[in-house]
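Asker: for reference, the sequence and a predicted model appear below.
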Amino acid sequence: MRRSSHVVLALLAVALPTATSTAAPQSFKGEYTVSFLGLSVAKATFSSSYEGDTYSIDGSVSSAGLATLFDDTRGTISSKGKISGKQLQPQAFRADYKSGKKASMIEIQFANGAVTSTKVVPEPKKRNPKNWIALAASDLSSVLDPMAATVIHADSLDKVCGRTVKLYDGEMRANLVLTYDSKGSTSVRGYKGDTVTCRMGFEPVAGYRKNRKALNYLKNRSVIMVTFAPLGQTGVYAPIHAMVTTQIGTLTVSAGRFEATE
């Protein structure tokens, strides 16, 4: 899970069930498999808890299958914040991961929906201003971290799509544009019922190198589909399946478990 794999990080974060404000504490768990060209390459597990108007989410991600022969990556992810109306307001996000012997960390602090600080270890290399789209202060307001960016508050399945989500992953600011594709149904451990699938457009805004082929492909040619399911009666919809086409093949994230634990 390298920092350059922005969409992979976002897709790994789709396992993030959340909830609207509630007096009684609630807990949820999601277990996901990440596959590339039909082969399992990673596992992800996320546990979340909600009490009043606060939320906290903890997750772990690790390489699986043949991927461990080439890039043995393991990491933990955490996010916490408040719920204001139907909007999440992150307060802190942290990702610690290790690929082989190389350890990396991303830490983001928020206040009132805006980024106040970002720490990345190891520090990014010096950027060439001629081909680098730098972040502006305005790019870092009303944004969500990768764990919260793909969770949707809506009144019904019909209203999940048709929105733009502002994502910040510690380096790049991107817009995730959701448009309606279809309805369906699914059955996994903890959930059996209706789903809605949105097509997701990926639009880099700042914090990236111009004319980068991989990003141009994701923006102009990639097909990204995300299927959402309701999380109990909370009014929240979390991804239960996601797929993205890349220059070298198709990546999918599929839930094997999607349920309330309390």
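Answerer: That came through fine. Residues are numbered from 1 along each chain as shown.
Asker: when you work out contacts or count neighbours from here on, use the C-alpha atoms and nothing else.
Answerer: Fine.
Asker: which helices and strands does the helix or strand encompassing K98 pack with?
Answerer: Element membership for K98 (DSSP states H and E) is strand 87-99. Judged by 3 or more Cα pairs under 8 Å, 6 or more residues apart in numbering; DSSP states H and E, strand 87-99 is in contact with strand 73-84, strand 102-111.
Asker: second structure follows, compare the two:
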Amino acid sequence: MTKTSIGGHGARAALPTLRSFALLAGLALLPSAPAAAQGKLDARYEVTLAGLPVGKGSWVVDISDDQYSASASGGTSGLLKAFASGSGTGGSQGRIVGGALVPQVYSATVLSKKSETIRMSLNAGNIKEFSIDPEPPVDPDRIPVTDAHRRGVSDPMTGSLLRVPGTADPLGPEACRTGGAIFDGRMRYELKLDYKRMERVKAEKGYSGPVVVCAVYFTPVAGYIPDRAAIKWLASQRNIEAWFAPIAGTRILVPFRMMIPTPFGMGVLEATQFVTQATPPRVAKTQ
């Protein structure tokens, strides 16, 4: 899932929608409570727009007893690649404190006609340092991000891991009764979830079973240009869905599928591979 530069009038019109889809595909939610965490995920995704393939990506998550890492990569494919090629990578690392994921570093790089790298360091939910290379030009129409906007947030990668409190089955309505704040190095926004229904899915490889379907509502806060069509479109949508599946051995859910209506048809991000396994906790050494 990457930003791309597309030539041609029709392709330029599609660009805001594709960027919007990329934004929500990196679903970001703050933790609602500590979560048990001992598992791994190796997933592969395909992105389609109006049924046509436009991208592919991978996502690897490794959660141990005291630390975690998550990394993703992707690129354009199919019809979209005929207009322009693009690829990107991203990752986050942090500690597990009291069962909660506490991000420490985040980075993302997009490669197309131009390259861009975002880096951030965090401490207890606050952004300590961040940079965009090359530094983007100042746009007077962009709502500025203040220091207050960079406190009490998560990075996009860590935020993609939805933590479900309690001891009951994490796949249920309670999983969707949450929301949170995200800062991606450029924009600060809020996401809110509401429960919709339960479904069943089957990946070509890996997971087969129930998922909980949440409605997703996007609200921009700062770091964006209010007149941009993509922002207006996302903020007005009431039919965005995220289908969450579990990482074995944990109370952590991740998106198996996302559905985002666009002016050009339904955008869908769906796992073709979703291999997840519980990992045993480390046993303390004894003399």
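Answerer: Everything's here; your move. Nothing here was measured: the structure is a model prediction, and the numbers come from that model.
Asker: can you calculate the TM-score here?
Answerer: Superposed pair, TM-score by TM-score structural alignment, normalised by the length of structure 1: 0.88. Supporting alignment: 253 aligned residues with a Cα RMSD of 2.2 Å.
Asker: for the helices and strands packed on strand 87-99 of structure 1, which one ends up most surrounded?
Answerer: Of all those, strand 73-84 carries the top mean neighbour count, a mean of 20, counting by mean count of other Cα atoms under 10 Å.
Asker: hey, where'd the strands end up in the stretch 151-262 of structure 1?
Answerer: 152-153, 163-168, 173-188, 191-206, 208-209, 224-230, 236-246, 249-260 (DSSP state E, counting those that start in this stretch).
Asker: what's the closest of the ones you listed to D96 of structure 1?
Answerer: strand 163-168 (16.4 Å; Cα to Cα).
Asker: which helix runs longest in structure 2?
Answerer: Determined from DSSP state H, the single longest helix within structure 2 is helix 9-25.
Asker: superposed on structure 1, what's the mean shift for the next helix-or-strand element following it?
Answerer: Downstream of helix 9-25 of structure 2, the first helix or strand assigned by DSSP H and E is strand 39-49. Once the two are superposed, strand 39-49 of structure 2 sits an average of 1.3 Å from its aligned residues in structure 1 (mean Cα distance after the TM-score superposition for structure 1).
Asker: and after strand 39-49 of structure 2, which helix or strand comes next?
Answerer: strand 52-63.
Asker: coming back round to it: okay, the strands of the stretch 151-262 of structure 1 in CSV with distance to G113 of structure 1 and mean neighbour count next?
Answerer: Output for the strands of the stretch 151-262 of structure 1, formatted as CSV (distance: least, Cα to Cα, whole Å; neighbours: other Cα atoms under 10 Å):
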stretch, distance to G113 of structure 1, mean neighbour count
strand 152-153, 16, 24
strand 163-168, 11, 20
strand 173-188, 14, 17
strand 191-206, 18, 20
strand 208-209, 22, 19
strand 224-230, 24, 24
strand 236-246, 19, 24
strand 249-260, 27, 20
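Asker: for R94 of structure 1, find the nearest of those strands.
Answerer: The closest of the strands of the stretch 151-262 of structure 1 to R94 of structure 1 is strand 163-168. By Cα to Cα, the value is 12.4 Å.
Asker: residues in contact with the closest one: which ones?
Answerer: 140, 142-146, 149-150, 173-179 (Cα atoms under 8 Å, 6 or more residues apart in numbering).
Asker: switch the cut-off to 7 Å
Answerer: V143, L144, D145, P146, A149, R173, A174, N175, L176, V177, L178 (Cα atoms under 7 Å, 6 or more residues apart in numbering).
Asker: could I get the contacting residues of the residue lying closest to R257 of structure 2 once chain neighbours are set aside?
Answerer: Spatial nearest neighbour of R257 of structure 2, chain neighbours left out: E270 (4.3 Å); criterion: Cα to Cα, 6 or more residues apart in numbering. The neighbours of E270 of structure 2, taking Cα under 7 Å, 6+ apart as the test, are Y45, E46, V47, F256, R257, M258.
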